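S.K.: predicted model and sequence follow; I will ask about them next.
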Amino acid sequence: MSELYATVIFLFVLFALLGGSVWIGLALMGVAWVGMELFTMRPAGDAMITTIWSGASSWTLTALPLFIWMGEILYRTRLSEDMFRGLAPWMRYLPGGLLHTNIAGCTIFAAVSGSSAATLNMVGKMSIPELRERGYPEFMIIGTLAGAATLGLMIPPSLTLIVYGVTINESITKLFMAGVFPGLVLAGLFMLYIIAWHYLYPDQRPEPEPKMSFSKRMAESRFLLPLFGLVFIVIGSMYSGYATATEAAAVGVFGALVLSAVQGSLDWNTFKQALMGATKTSAMIAFILMGAAFLSLSMGFTGLPRALAGLIDSYNLSPVALIAVLTLFYLVLGMFMDGLSSVVLTMAIVEPMIRAAGIDVIWFGIFLVVVIETAQVTPPIGFNLFVLQGMTRHEISYIAKTAIPMVGLMLLMVVILVIFPELATWLPDNIRQGASG
């Protein structure tokens, strides 16, 4: 009964604060403060100071602002135009044509971004004008871009995986490794969707692209070399064990600065905008993590996570049934909160459940990212939908309709992960890695 009372108090205060448009980080701290005052004898102020400091001073967390900064720098280069020039000669001959540049472009840029919003902006400003000019259906342009941009959450370096790893104290490098194969499989599903559209709706196809010689295609591919080189250095250094996630991120920032300087895109204004953009995003995420750390401590004193885990355990749910319940839970939660907030807000309760059920925490991190990806393109708070609305000026309802097939494919990806868990666990179990930081 006391746990039920505590749950009601926590939820009431949380929704009251969020409903009052209080910042998420402050709302989490407010809920935690109320919990400490009502259910414990420990001074709330001392507990908050200690917890916030320990949560914010994590060495592993230093990779986060560096990867964000790298993406911000690259976003301000001419990389988008160069990427389209390099990809288009190879995509034009696939069934579905240049629509595949949405998928391939998002997959490549996700490997140096870590953010679905940055991936969407970067690839969208490249592909939308080009595909419209060539007569591709607007429905397919918007839909494939909405889905493919979510790969920024899966393909390493993923900001969501960093936050998840910090929250449960797990190796960031292992989580990055785990995201590779599922990310590529999901990209493959998106491409299969385009191929199916090509054959099912031949009347919607644009005029075929003019033929291009192999030597010309190879020459155009040189525009992809700088980005591929940066991906190889950043990701390869982590997977080979030569660098931790933080060290690889630092190398990535340096490489992005060099790349933008060589392209002639780096000036003082660009440098300042990238630095300020990364600072604002990093501060926001760190603030949320501070509030979540304090909330986890407060809830731990009440025994609420253990009680809820025990309640679910009493139902004797199989791991598959538990995953089904959590899928529905995170989809509903993701309709009203962004992905990072969903992770930090729930892990204090969910982590004991999955460990008790014997679910691998590395695998669960990838499952969580796929479900959060899905929530990024589901209304009413599908963040990618709002970004696309700003880019295309379409109604949000129209953009949501274009993304429905992609939502179905992401839910299919959850099923694939359940059937073939090795997709997420094989690489981290078999590849030598560096330290978790």
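M.R.: That came through fine.
S.K.: going forward, measure contacts between C-alpha atoms and count neighbours the same way
M.R.: Fine.
S.K.: residues in contact with the residue nearest in space to the middle of the chain?
M.R.: Centroid-nearest residue in the chain: Leu153, 1.8 Å away (criterion: C-alpha atoms, centre = their mean). Leu153 makes contact with 110, 114-116, 159-161, 369, 373, according to C-alpha atoms under 8 Å, 6 or more residues apart in numbering.
S.K.: and the strand or helix carrying Lys280, what does it pack onto?
M.R.: Counting by DSSP states H and E, the element that carries Lys280 is helix 268-302. Packing partners of helix 268-302 (3 or more C-alpha pairs under 8 Å, 6 or more residues apart in numbering; DSSP states H and E): helix 24-39, helix 44-56, helix 63-75, helix 339-356.
S.K.: please compare the first structure with the one that follows:
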Amino acid sequence: MLTLILVTLLTLALLLGGGVWVAFSLIGTGWIVLTFFSTFDTGPILASDFWGASYGWDLTALPMFVWMGEILFRSGLADNMFRALAPWLNRMPGRLLHSNIIGSGLFAAVCGSSAATCATVGKMTLPELERRGYDSNLAIGTLASASTLGLLIPPSIMMIVYGVVTEQSISRLFIAGVLPGLLLLALFMGYLAIWSKVIGEPQGRAGHDEPHMSFMAKLRNSAQLIPLLALIGGILGSIYGGLASPTEAAAVGVVLSLIIARLNGHMSLSTFKTSLFAALRTSCMIAFIIAGASFLSSAMSFTQIPMQLAEGIASLGLSPTMLLVVLTIFLLILGCFLDGISLILLVTSIIMPVVEAAGFDLIWFGIYLIIVVEMSQITPPVGFNLFVIQSLTGKDIITITKATLPFFLLMIFSIVLMHIFPEIVLYLPQAMNGS
């Protein structure tokens, strides 16, 4: 068994380290494992897994939500959002730095992509915050960290992928992400408020050159948020109200996002084509990785690696808490080299028997896994949000990573809270089942 595990890990590491596409790395590893460590015919298994991974109805929601995010990325919605939020945040400790956090949370609720949230909100907020004299490290840290909520706050592409490969209800995963998402928003904003009180309000002109607005003027300005809130309500309300499945709600979201982009004056034939082809490229990449991970998962099953690994870990007598600590360290190390979808698929291919044997609720574990993936988005060398911010600001990766460290630690704290109080994740799904 040890030889098989070493060969599997070494093959995967060599392929990924050699720059081979993730999907081909997964397929190649599975092919070598089946060819040299089993008596099964590899070709039919590969064909069967590719077919089985390609026709799931739940998977249909994936390209729809990706397309919706691409449309909103080009719709001018972020501009409206910043102008609507700014007057309300000017009196809070931390002032307009909260716009990164709240704006990312709102945009995450309709986008589902961490990188798209980071790029869209960052293009609007970072220049404005710099012009007003805010601390650049805090601006970068809040944006990089809060934009990862695109993976957690529903609708989430990661949740769809996890739900498909583990056969969990996507609707339950969506609603399970709401309270943890709000918890992370509260932790980020609380840290920012405390930092501002302890260290002092942002220096320079920050917050002092904002024009005074009456309460009614603020309300009128906030009307720019109505399209965004309507989109969130339309998607989530249709799912939790039992009116639509996640796939049907995704189609509704695409239509509503097209209408919003048109009303904002940002929808043209060129924009439509660009968003469609961008969504097509992303969706094909994800589907290809899912198929490769399905094949690797089958290879693992045929060679009995997951079962033997589960038995080996079980023989160590680790408590659920210690197992969670070990898994978190293991996943963070993997997350330094793999993108989020690949990480989820690789983990579900190998360690799910261990997780089930330890008695973890799979809905709870899905939310935990997505938060760890969020953390991997801001850890070098393959932290995609770090790359996005580097392209926006021109700063080096080390500087950006240091700026995100406090928020990284807050994410770890949120996992601790979720472990101590699992109701944070499970209350809403259980209430939905009971209704």
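M.R.: Looks like it arrived, so ask away. The shown structure was predicted, so the numbers you read here are calculated from the model rather than taken from an experiment.
S.K.: TM-score of the superposed pair?
M.R.: Here the TM-score for the pair of chains, by TM-score structural alignment, normalised by the length of structure 2, is 0.97; 432 aligned residues with a C-alpha RMSD of 1.3 Å.
S.K.: export the helices and strands packed on helix 268-302 of structure 1 to TSV and tack on mean neighbour count and distance to Gly179 of structure 1?
M.R.: TSV is the format used below for these (neighbours: other C-alpha atoms under 10 Å; distance: least, C-alpha to C-alpha, whole Å):
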stretch	mean neighbour count	distance to Gly179 of structure 1
helix 24-39	21	27
helix 44-56	15	25
helix 63-75	25	16
helix 339-356	19	16
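S.K.: can I get these in JSON lines with distance to Gly390 of structure 1?
M.R.: Shown next, in JSON lines, are those (distance: least, C-alpha to C-alpha, whole Å):
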{"stretch": "helix 24-39", "distance to Gly390 of structure 1": "24"}
{"stretch": "helix 44-56", "distance to Gly390 of structure 1": "33"}
{"stretch": "helix 63-75", "distance to Gly390 of structure 1": "17"}
{"stretch": "helix 339-356", "distance to Gly390 of structure 1": "20"}
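S.K.: tell me which of those helices lies nearest to Leu4 of structure 1.
M.R.: Each of those was scored for nearness to Leu4 of structure 1 using C-alpha to C-alpha, and the closest is helix 24-39 (12.6 Å).
S.K.: and for the closest one, what are the contacting residues?
M.R.: 6, 9-10, 13-14, 17-18, 42-44, 48, 284, 287-292, 294-299, 301-302, 341, 345.
S.K.: same question for stretch 411-421 of structure 2.
M.R.: Contacts of stretch 411-421 of structure 2 (C-alpha under 8 Å, 6+ apart): 180, 183-184, 321, 368, 371, 375, 424-425.
S.K.: and those residues, which are buried?
M.R.: Among the contacts of stretch 411-421 of structure 2, those buried by neighbour count (16 or more other C-alpha atoms under 10 Å) are 180, 183-184, 368, 371, 375, 424-425.
S.K.: which ones among those map onto helices?
M.R.: 180, 183-184, 368, 371, 375, 424-425 (DSSP state H).
S.K.: where in structure 2 does stretch 102-118 of structure 1 fall?
M.R.: Under TM-score structural alignment, stretch 102-118 of structure 1 corresponds to residues 100-116 of structure 2.
S.K.: next: stretch 168-179 of structure 1.
M.R.: The aligned range for stretch 168-179 of structure 1 is 166-177, by TM-score structural alignment.
S.K.: buried stuff in the matching stretch?
M.R.: 168-177.
S.K.: of these, which pair is most distant in space?
M.R.: Once C-alpha to C-alpha is applied, these give Gln168 and Gly177 as the farthest pair, at 13.7 Å.
S.K.: what about the helix or strand just after the helix holding Lys280 of structure 1, distance to the chain center?
M.R.: Toward the C-terminus, helix 268-302 of structure 1 is succeeded by helix 304-314 as the next helix or strand (DSSP H and E). Chain-centre distance of helix 304-314 of structure 1: 28 Å, with C-alpha atoms, centre = their mean, to the nearest Å.
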